[in-house]
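Asker: no sequence on this one, just coordinates:
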């Protein structure tokens, strides 16, 4: 099968020398809550979660998979302490980019700047939907949405992280799964 690369893929390749390929083990913390994000990561292979500590309780609030970028945007952009941690849930491969190189790319490529702006808007829309879902939907409806978005999540993410993401206990998640 002959696949032609898109113009945006070709544009990104011009800057491939700025990326550092990193292999990370499962349970590796890329960024700790309270630290300043120095890198942005693009996931080639693997699964990651964003989490924070709430009065001693570990709360998972987002998952990331292959083809997605991950960082603490506010921390990375504005040098503020990250509000959350980034952790690998399985052995993974990421391509990291320093802040200096990130801004070098943005400055030198209007096409990539436009691509990143579009990705940022898509991420914002996702977060809006997630926020609304947390307010209006039952845990069972949120579970169904999660399975639709990430059909293989049950094979890749431990149940207690999925339960935390849904805002329920692992026992409640088990009940929901048994009803399906």
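Answerer: Thanks, I have it. Owing to the predicted nature of the structure, the values given are computational and were not obtained by experimental measurement. Residues are numbered from 1 along each chain as shown.
Asker: hey, let's count contacts and neighbours off CA atoms from now on
Answerer: OK.
Asker: surely residue 47 meets residue 89?
Answerer: Yes. With contact defined as C-alpha atoms under 8 Å, residue 47 reaches residue 89; the gap is 5.5 Å.
Asker: any idea how far the most centrally placed residue in the chain is from residue 179?
Answerer: Per C-alpha atoms, centre = their mean, the C-alpha nearest to the average position across the chain is that of residue 64, at 3.2 Å. Separation of residue 64 from residue 179 (C-alpha to C-alpha, to the nearest Å): 27 Å.
Asker: do the same with residue 102
Answerer: Per C-alpha to C-alpha, residue 102 is found 46 Å from residue 179.
Asker: top helix in this protein by residue count?
Answerer: Longest helix of the chain, by residue count under DSSP state H: helix 110-136.
Asker: quick one: distance of that helix to the chain centre.
Answerer: 12 Å (C-alpha atoms, centre = their mean, to the nearest Å).
Asker: go on, stretch 136-144?
Answerer: Its chain's C-alpha centre and that of stretch 136-144 lie 21 Å apart, by C-alpha atoms, centre = their mean.
Asker: so which bits of it are buried?
Answerer: For stretch 136-144, burial by neighbour count (16 or more other C-alpha atoms under 10 Å) applies to 139-140, 142-144.
Asker: quick check, nearest of these to residue 129?
Answerer: Comparing the buried residues of stretch 136-144 against residue 129 with C-alpha to C-alpha places residue 142 closest, at 10.8 Å.
Asker: so who does that closest one touch?
Answerer: Going by C-alpha atoms under 8 Å, 6 or more residues apart in numbering, residue 142 touches 133-134, 166.
Asker: JSON lines for those residues, including distance to residue 39 and neighbour count?
Answerer: Shown next, in JSON lines, are those (distance: C-alpha to C-alpha, whole Å; neighbours: other C-alpha atoms under 10 Å):
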{"residue": "133", "distance to residue 39": "30", "neighbour count": "16"}
{"residue": "134", "distance to residue 39": "30", "neighbour count": "16"}
{"residue": "166", "distance to residue 39": "28", "neighbour count": "25"}
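Asker: second one coming, line it up with the first:
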């Protein structure tokens, strides 16, 4: 699957990924097992080797809302909060049985400082941009347009991620997502 997170193509993270693979531990996560728990300081940064992780928050009504994903070959971490030793605002958990080459955040902190010469503004700026663009898309596009963008960029996503999690990521209900998919199928004559 194409890189899901844009930051991965905007900044060179190859050194960090190589370090995780060469010096880190390969850890297995069962489906739903936490990598980071909301309210706790994240302890690790890693590269997803198999499976995927979903980033989620608990809403005021107690429901889980999916806000992002990390797929094979991508970094998995609540970077900003973990790096700064703040409690996480999100939970990151395995969306399927997954494996991660991971290092402790203290090690990652040193590596990142060396890689970026202590200047994290470029990395933070790119991470901010990713979040900002997603936020603006919620206002610029209808749910149908966001769905079409998602399947055009990541046609295999429905083979990997549950309909419920995709609907949550698009900020719609699974029923509404099914309706969108049905309407598109009818309109394209498939």
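Answerer: Here it is on my side, so go on. Everything numeric here is computed off the predicted structure, so don't read it as measured data.
Asker: any idea how far the residue nearest to the centre of the first structure is from residue 174 of the first structure?
Answerer: Distance from residue 64 of the first structure to residue 174 of the first structure, by C-alpha to C-alpha: 23 Å.
Asker: and residue 141 of the first structure, by the same measure?
Answerer: Distance, residue 141 of the first structure to residue 174 of the first structure, using C-alpha to C-alpha: 14 Å.
Asker: do the same with residue 52 of the first structure
Answerer: With C-alpha to C-alpha as the criterion, residue 52 of the first structure and residue 174 of the first structure are 23 Å apart.
Asker: same deal with residue 145 of the first structure?
Answerer: Residue 145 of the first structure sits 16 Å away from residue 174 of the first structure, going by C-alpha to C-alpha.
Asker: what does residue 55 of the first structure give?
Answerer: Note on residue 55 of the first structure: its distance to residue 174 of the first structure, by C-alpha to C-alpha, is 25 Å.
Asker: who has more neighbours out of these two?
Answerer: Comparing residue 55 of the first structure with residue 174 by other C-alpha atoms under 10 Å, the one with more neighbours is residue 174, at 13 against 6.
Asker: aligned partner of that one in the second structure?
Answerer: The alignment partner of residue 174 of the first structure in the second structure, by TM-score structural alignment, is residue 178.
Asker: got the buried residues for the host helix or strand of that match?
Answerer: For residue 178 of the second structure, the enclosing helix or strand under DSSP states H and E is helix 174-188. Buried residues in helix 174-188 of the second structure, counted by 16+ other C-alpha under 10 Å: 174, 177, 180.
Asker: tabulate those residues in JSON lines, adding columns for distance to residue 126 of the second structure.
Answerer: Listed next are the buried residues of helix 174-188 of the second structure as JSON lines, based on distance: C-alpha to C-alpha, whole Å:
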{"residue": "174", "distance to residue 126 of the second structure": "31"}
{"residue": "177", "distance to residue 126 of the second structure": "30"}
{"residue": "180", "distance to residue 126 of the second structure": "32"}
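Asker: show me which of those is closest to residue 130 of the second structure.
Answerer: For those, the nearest to residue 130 of the second structure is residue 177 (23.6 Å; C-alpha to C-alpha).
Asker: what secondary structure does the nearest residue to that closest one once chain neighbours are set aside sit in?
Answerer: Of all residues not flanking residue 177 of the second structure in the chain, residue 167 sits nearest, at 6.0 Å (C-alpha to C-alpha, 6 or more residues apart in numbering). Following DSSP: H, G, I helix; E, B strand; the rest coil, we place residue 167 of the second structure in the helix state.
Asker: now which residue in the first structure aligns to residue 167 of the second structure?
Answerer: In the first structure, residue 167 of the second structure lands on residue 163 (TM-score structural alignment).
Asker: now do the contacts for its match.
Answerer: Per C-alpha under 8 Å, 6+ apart, neighbours of residue 163 of the first structure: 169-170, 172-173.
Asker: could you do residue 111 of the second structure as well?
Answerer: Residue 111 of the second structure touches residue 16, counting by C-alpha under 8 Å, 6+ apart.
Asker: still on that earlier bit, the next helix or strand after the longest helix of the first structure vs the second structure, average distance?
Answerer: Per DSSP H and E, the first helix or strand lying C-terminal to helix 110-136 of the first structure is helix 139-149. Its aligned residues in the second structure lie a mean 1.2 Å from helix 139-149 of the first structure after superposition (mean C-alpha distance after the TM-score superposition for the first structure).
Asker: how far does helix 139-149 of the first structure sit from the chain's center?
Answerer: On C-alpha atoms, centre = their mean, the centre of helix 139-149 of the first structure falls 17 Å from that of its chain.
Asker: what does that helix correspond to over in the second structure?
Answerer: So helix 139-149 of the first structure sits over residues 143-153 in the second structure, by TM-score structural alignment.
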